[in-house]
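> Sharing a model prediction with you, sequence too.
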Amino acid sequence: MSQTHRPRHYARRLITAALTVTIVAATAGWTVAHEEQAITGPPPGTSAWRADHSLPGAARQLPDPATVSPARIARFFAGLGAAQRRTLAVRHPQVVGNLDGAPLALRYAANARAIRAARAEERAADPHSPLVRRYTTLLSPGRRILAFDPRGRGQVAEVFGDLAAARRTAVVVPGSDIDLNAFDRDHDRYGTPVGMARSLRSRMAGEAPDTPTAVVAWVGYTTPAGLGPDAATSRLAEAGAPRLDRFLAGLAVTTAATAESPPTVFCHSYGSVLCGLAASAMDRTRVSDLVVLGSPGMRADSAEGLHTPARVWAARDSTDWIRRVTGYAFLGVGHGEDPTDRSFGARVVSADRAQGHTGYFAPGTDSLRNFARITLGRFDGVRCADRAEGAQDCRHDLI
């Protein structure tokens, strides 16, 4: 960074920080009343699961979802017969459906059962509830729901493609205002996890039609609602980071037999804050590449400071408003250095033709094409951001 640019850079940080703190202070009363309650811990129904001693012999003690690793859960299910697995899914659909390390097909079946039960309960309380329609949509034929938790604003994960057979996979981690209701909303198509995941998988199919691929849209944490202190601080990201870590550990044990590489993880907006906090646990058995887009910061001063061996990439289009709130952290407000800044050390890729904060996965954009090629490991086709934007060769040491 030039000596001329440095004072302006830090002046902008101080001004932005001061404005943000003023906004936070001015809305403190509203925030206390509406602060999001992070959903953490084991899935609903865990108490009944722990109390179930119906299986014979060594399988009598069911693994505790709160303490047992996904690897041990995978070994537990591998030791059961098909009928025993189905029995557990019928008795405890909410646990089995959210149990990282459990067989994928069993989780899909368990979550379908859990969603049907949630719909019946909601319909009995209010036949005209929007949730009834929401649950019915999730139960559409062909949908593979990998996680479902109706608590709070609701959490859900969906698979696009055959995850069990995929050679290349990706996980999409969204940002603020995303929950069960906004998971696949009709408007702002490419700003939803479903829209992002479908578009990315379609682009990968175009790039490599003979390569089996899958993309997971993961809303496994409580996201901030609106612009306010929850979005400006890391509280919800800190609560969600262990959940992402456990989810990725589960993918590692359930997809290792077919995958050529661990997943590429795409973190949008506030999701990149969560990914930054979870990055230190992202070893090369769980994540190959970490891509942040429209990021307000990753709670780190540099890519090296994330302490992950995964390759770190970043993208931001010139029309994204997030550029106005990056690059500072002050009294716990703000998320640190801009990942697209040269000093951060990420591999910055072009986002030409993307528009606004939610246009990165839109067809025809450089960002979508780059994302598909990163996931496929085709780094020679990745287009770096223009040097005028302050980026270095994003493909160094790759081709």
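Happy to help now that I have it.

> contacts and neighbour counts: CA atoms only from here.
Noted.

> next structured bit after the strand or helix carrying A237?
Element membership for A237 (DSSP states H and E) is helix 235-255. Later in the chain than helix 235-255, the nearest helix or strand by DSSP H and E is strand 264-268.

> hmm, who's touching that next one?
Residues from elsewhere that reach strand 264-268 (CA atoms under 8 Å, 6 or more residues apart in numbering): 169-175, 275, 287-295, 374-375.

> So what angle separates the directions of the helix or strand following it and helix 235-255?
Counting by DSSP H and E, the next helix or strand C-terminal to strand 264-268 is helix 270-278. Our comparison of helix 270-278 with helix 235-255, counting by axes from the mean of the first three to the mean of the last three CA atoms, to 10 degrees, yields an angle of 70 degrees.

> Pull out the buried residues from helix 270-278.
For helix 270-278, the neighbour count (16 or more other CA atoms under 10 Å) marks Y270, G271, S272, V273, L274, C275, G276, L277, A278 as buried.

> and the angle from it to strand 264-268?
Using the same axes, to 10 degrees, helix 270-278 lies at 130 degrees relative to strand 264-268.

> downstream neighbour of the host helix or strand of V96 in the secondary structure list?
Here V96, judged by DSSP H and E, is contained in helix 93-97. Heading C-terminal from helix 93-97, the first helix or strand you meet, by DSSP H and E, is helix 104-125.

> Report the buried residues of the helix or strand just after that following helix.
The first helix or strand that comes after helix 104-125 along the chain, using DSSP H and E, is helix 130-138. Residues L131, V132, R134, Y135, L138 are the ones in helix 130-138 that count as buried (16+ other CA under 10 Å).

> got another, please set it beside the one above:
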Amino acid sequence: MRRYARTLVAVALAATVAAGTAGWASGSTQRAVSGPPPGSASWRADEVRGHALPDPESASPAQVASFFAALSPAQRQALAVRHPSVVGNLDGVPLELRYRANSLALKASTDPRYRLLAEQGRRILAFDPRGRGLVAEVFGDLRAARHVAVVVPGSDIDAGTYDRDSDPYGAPAGMARSLRDATGPGTAVIAWAGYTTPVGVGWDAATGDLAEVGADRLARFTAGLAADGLPAPAVFCHSYGSVVCGLAAHRLHVGDLVVLGSPGMRADSVAGLRTSARVWAAKDPTDWIDDVPNIEFAGVGHGTDPTDPGFGARRVPARRAVGHTGYFAPGTDSLTAFAAIATGNFATGDFATADTTDFATADTTGSATAEGALR
């Protein structure tokens, strides 16, 4: 009976303080944006020289890429003009055409939330105004990049909070800019706010419902990058975003999977993620996420802490990070490590200022051994 009571208490706590970036605010239930991009009905009714267009719901990114590769430049541009919302959000479409289509869609929007996104020079890789708004933006030259990183945010992120001056490193645009600055030329970073996130700390944040839809969208997004011939990215998943990444892990076209401030990945260990990617985890000593019970019961809670040695992830130093949203702040050991992971220099990078006892690498059985993996 006592054990049952403790479980109920843990579940109640998980429902109250599970992953997010809004502190102790109450949460409101969200409806996930899913399905094909807006404008798909008119897209399906169109054709190119008597040939049907690929179905935006059922065609794979590879099939989409193959279709666009067979078109002339003029035909591609015509589709972007006629169907900007589909072309701009359809994974597998060449990224330059997606930039063009999303620029057209943003300029046509009258919603003030999107005014800054419509500014000249921004490389918007996805823009979906449904719900609270979904967006992805590229920092750097993605086509020429030798290394690519994707940032997946946690709760309270949408088109209105995607890029903000207050708490910039808690928002995907600020995280991506900071990582791009730390890596320098040759690396492109994508801020991917491409799923419906929880609002506040409530039922959505304590369950995996929104994460499951987000995982589908993230898996398709990375498949689109691969279909476009881009390097396999390192994916950085913050807070509830790590739940998304955990559910998507076995389907992601990635080389490294990094979670920070994670409430759990809905897996008991790295082996449970069923991924060939290297898995890394960071949590700073002042992050309030450490107070979240790491349980999963009746669909509530997200399971084992990825920084627990038994989980088997490689540990990233984060002693200089402050709070739940400080991991990408300039001057932190966590940002230095993230840059090394993103550029593939994690084995040779200069970590003279880091305490290498913070690191662990996973062996093939998923157990962890203390080791200076980054030095």
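Okay, I see it. Owing to the predicted nature of the structure, the values given are computational and were not obtained by experimental measurement.

> so the helix holding A237 of structure 1 matches what in structure 2?
Helix 235-255 of structure 1 falls opposite residues 209-229 of structure 2 when the two are matched by TM-score structural alignment.

> got the buried residues for that stretch?
Of the residues in stretch 209-229 of structure 2, those buried (16+ other CA under 10 Å) are 209-228.

> Also stretch 48-56 of structure 1?
Quick answer for stretch 48-56 of structure 1 (16+ other CA under 10 Å): W49.

> just the helices in the stretch 201-350 of structure 2 please.
203-206, 209-227, 240-248, 270-273, 333-342 (DSSP state H, counting those that start in this stretch).

> so how far is the longest one from its chain's centroid?
Relative to the mean C-alpha coordinate of its chain, helix 209-227 of structure 2 is positioned 9 Å out (CA atoms, centre = their mean, to the nearest Å).

> could the helices of the stretch 201-350 of structure 2 go into CSV alongside distance to R130 of structure 2?
Formatted as CSV, the helices of the stretch 201-350 of structure 2 follow (distance: least, CA to CA, whole Å):
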stretch, distance to R130 of structure 2
helix 203-206, 19
helix 209-227, 14
helix 240-248, 20
helix 270-273, 30
helix 333-342, 31
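
> Pull the contacting residues for A373 of structure 2.
R314, F346, A347, T356, F359, A360, T361.

> For these, which PyMOL command selects only the ones that are buried?
Selection of the buried residues among the contacts of A373 of structure 2 in PyMOL, burial being defined by 16+ other CA under 10 Å:
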select buried, resi 314+346+356+359+360+361
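
> just curious, which of the contacts of A373 of structure 2 is nearest to G50 of structure 2?
F346 (51.2 Å; CA to CA).

> which one in structure 1 is aligned with that closest one?
Checking TM-score structural alignment: F346 of structure 2 goes with F379.

> Please name the residues that touch P285 of structure 2.
Applying CA under 8 Å, 6+ apart, the residues contacting P285 of structure 2 are A318, R319, V322, G323.

> Redo those residues as TSV? Include distance to S334 of structure 2 and neighbour count.
Listed next are the contacts of P285 of structure 2 as TSV, based on distance: CA to CA, whole Å; neighbours: other CA atoms under 10 Å:
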residue	distance to S334 of structure 2	neighbour count
A318	5	26
R319	8	18
V322	10	17
G323	12	15
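
> hang on, the earlier thing: out of the helices of the stretch 201-350 of structure 2, flag the one nearest A108 of structure 2.
helix 209-227 (24.3 Å).

> and the closest one, what does it pack onto?
Secondary-structure packing of helix 209-227 of structure 2 (3 or more CA pairs under 8 Å, 6 or more residues apart in numbering; DSSP states H and E): helix 61-69, helix 240-248.

> which parts of the following helix or strand past the first one are buried?
The C-terminal neighbour of helix 61-69 of structure 2 among helices and strands, as given by DSSP H and E, is helix 73-82. Neighbour-count burial for helix 73-82 of structure 2, counted by 16+ other CA under 10 Å, picks out R76, Q77, L79, A80.

> go on, stretch 316-330 of structure 2?
Going by 16+ other CA under 10 Å, stretch 316-330 of structure 2 has these buried residues: 316-322, 324-330.

> Specify, as a residue range, where it falls in structure 1.
Counting by TM-score structural alignment, stretch 316-330 of structure 2 sits on residues 349-363 of structure 1.

> With stretch 128-140 of structure 2 instead?
The aligned range for stretch 128-140 of structure 2 is 149-161, by TM-score structural alignment.

> so how far is E47 of structure 2 from the counterpart of A112 of structure 1 in structure 2?
Aligned counterpart of A112 of structure 1 in structure 2: S103 (TM-score structural alignment). Applying CA to CA, to the nearest Å, the value for S103 of structure 2 to E47 of structure 2 is 23 Å.

> Also Y4 of structure 2?
Applying CA to CA to Y4 of structure 2 and E47 of structure 2 gives a distance of 60 Å.
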